[in-house]
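Chemist: need the 3D shape of this:
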Amino acid sequence: MEQETVAHITQMAYPIADVFMVSVVIVLTMRAARGRRLPWLSMGLGFWTLAITDLTYMRFTLEGITGVTGSPLALGWVFAFLLVGLSPLLPETDSTHKDGRAYAAALVLLPYLPVFSAVFFSRSRPIGEDPILVDVALERTLQGAS
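Modeler: Model (predicted):
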């Protein structure tokens, strides 16, 4: 295998692993008891920020833009690891309230966040120019909400 091919495969592995981690944390967040979701939410937001930052870095690199590690993009990595690191320190509360309807709908739609983010940030053209993608996304969103 060529060295360039190995580098490309390795570069693609980071965002794929990030999307997988975000999906797992979202599922665990949904399964957590009410009042114990804040640490999981912080960890999920951290991994989601990491995924967005890695996808942006990968896209820049594939477009031939180099030297972005010293740019504001580095703040995404710092913020991501800060959220993940602070997640065990967040308080848990005991609550007997039932989840509201909007909150329950948000929990149902959460698993679509990493996939949508990966598609959105890895597109080579605007999503609005692809009517099939927009139609499928709207259909899936409406099915998940009902």
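Chemist: alpha carbons only for contacts and neighbour counts from here, please
Modeler: Will do.
Chemist: residue boundaries of the strands in the chain?
Modeler: Here the chain has no strands by DSSP state E.
Chemist: so in it, which helix runs the longest?
Modeler: If you go by DSSP state H, the chain has its longest helix at helix 3-31.
Chemist: for it, what is the distance to the chain centroid?
Modeler: The chain centre lies 10 Å from the centre of helix 3-31; the measure is Cα atoms, centre = their mean, to the nearest Å.
Chemist: I have a second one here; can you model it like the first so I can compare?
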Amino acid sequence: MGYTVDFTDVSTVGLESSPVADALAGLRANEARFLKNKFDHVLVVEPAADAADTVAWVANILQTERDIVIASPVLEASAFDVDRLHLAYLFYRSGLSINVMYDRDDPKKRAVGFKLSEGMDVPDELAEKFKFAKQRSKLAGTIRGSYFAFKADYPW
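Modeler: Predicted structure coming up:
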């Protein structure tokens, strides 16, 4: 059963095992607000065990494109289509959030984004490969983010 993320009443449901659960919940709510404002889409997440295909799809992109394997376990995931885009979100126990935007028609509009919850260190597997910019969020405090673009096809 999925959990509908509420960005007006932030909850740690599903994220309790994270050492930065409150900050990760704020980051998840921030993503939900973005999706609602940008695409009029309601973010529904499910436990990683119930979203194995989504977790594997994102892991394959990370491994193939940048030789990245995230050490922290995935707590929750979501995947959905909006317009011509396939979007996937993963939320990790460490406080990391990864999203993939995959335009099936335009390879120039494909990217992987990383966001770090307030209070977490940059994961070792990302530290040498990316620089992170800071942004402020009312829901999530200080978010650090980075991304990379890719053009290869990764059917889901």
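Chemist: how close are the two chains, by TM-score?
Modeler: The TM-score (TM-score structural alignment, normalised by the length of structure 1) is 0.25; 56 aligned residues with a Cα RMSD of 4.5 Å.
Chemist: related to what we said a few turns ago, and the longest helix of structure 1, what's buried?
Modeler: By neighbour count on 16 or more other Cα atoms under 10 Å, the buried set for helix 3-31 of structure 1 is 11, 14-15, 18-23, 25-27, 29-30.
Chemist: how about L109 of structure 1, what does it touch?
Modeler: Neighbour list for L109 of structure 1: T141, G144, A145 [criterion: Cα atoms under 8 Å, 6 or more residues apart in numbering].
Chemist: run a quick neighbour tally on the first one.
Modeler: Burial of T141 of structure 1 is recorded as 14 neighbouring residues (other Cα atoms under 10 Å).
Chemist: about what we covered before: quick check: the farthest pair among the buried residues of helix 3-31 of structure 1?
Modeler: Q11 and M30 (30.0 Å; Cα to Cα).
Chemist: that older thread, by contact count, what packs against the longest helix of structure 1?
Modeler: helix 38-62, helix 112-122 (3 or more Cα pairs under 8 Å, 6 or more residues apart in numbering; DSSP states H and E).
Chemist: tell me which of the ones you listed sits most buried.
Modeler: helix 38-62 (a mean of 21; mean count of other Cα atoms under 10 Å).
Chemist: what's the angle between it and helix 112-122?
Modeler: If you take axes from the mean of the first three to the mean of the last three Cα atoms, to 10 degrees, helix 38-62 of structure 1 sits at 20 degrees to helix 112-122.
Chemist: how far off centre is helix 38-62 of structure 1?
Modeler: Remark: helix 38-62 of structure 1 is offset 6 Å from the chain centroid, using Cα atoms, centre = their mean.
Chemist: tally of neighbours for N37 of structure 2?
Modeler: If you count neighbours by other Cα under 10 Å, N37 of structure 2 ends up with 11.
Chemist: can I assume it sits in a helix?
Modeler: Yes - judged by DSSP: H, G, I helix; E, B strand; the rest coil, N37 of structure 2 forms part of a helix.
Chemist: once you drop chain neighbours, what's closest to T141 of structure 1?
Modeler: Nearest non-adjacent residue to T141 of structure 1, counting by Cα to Cα, 6 or more residues apart in numbering: L109, 7.3 Å away.
Chemist: now the one you found: how far from V136 of structure 1?
Modeler: Separation of L109 of structure 1 from V136 of structure 1 (Cα to Cα, to the nearest Å) stands at 15 Å.
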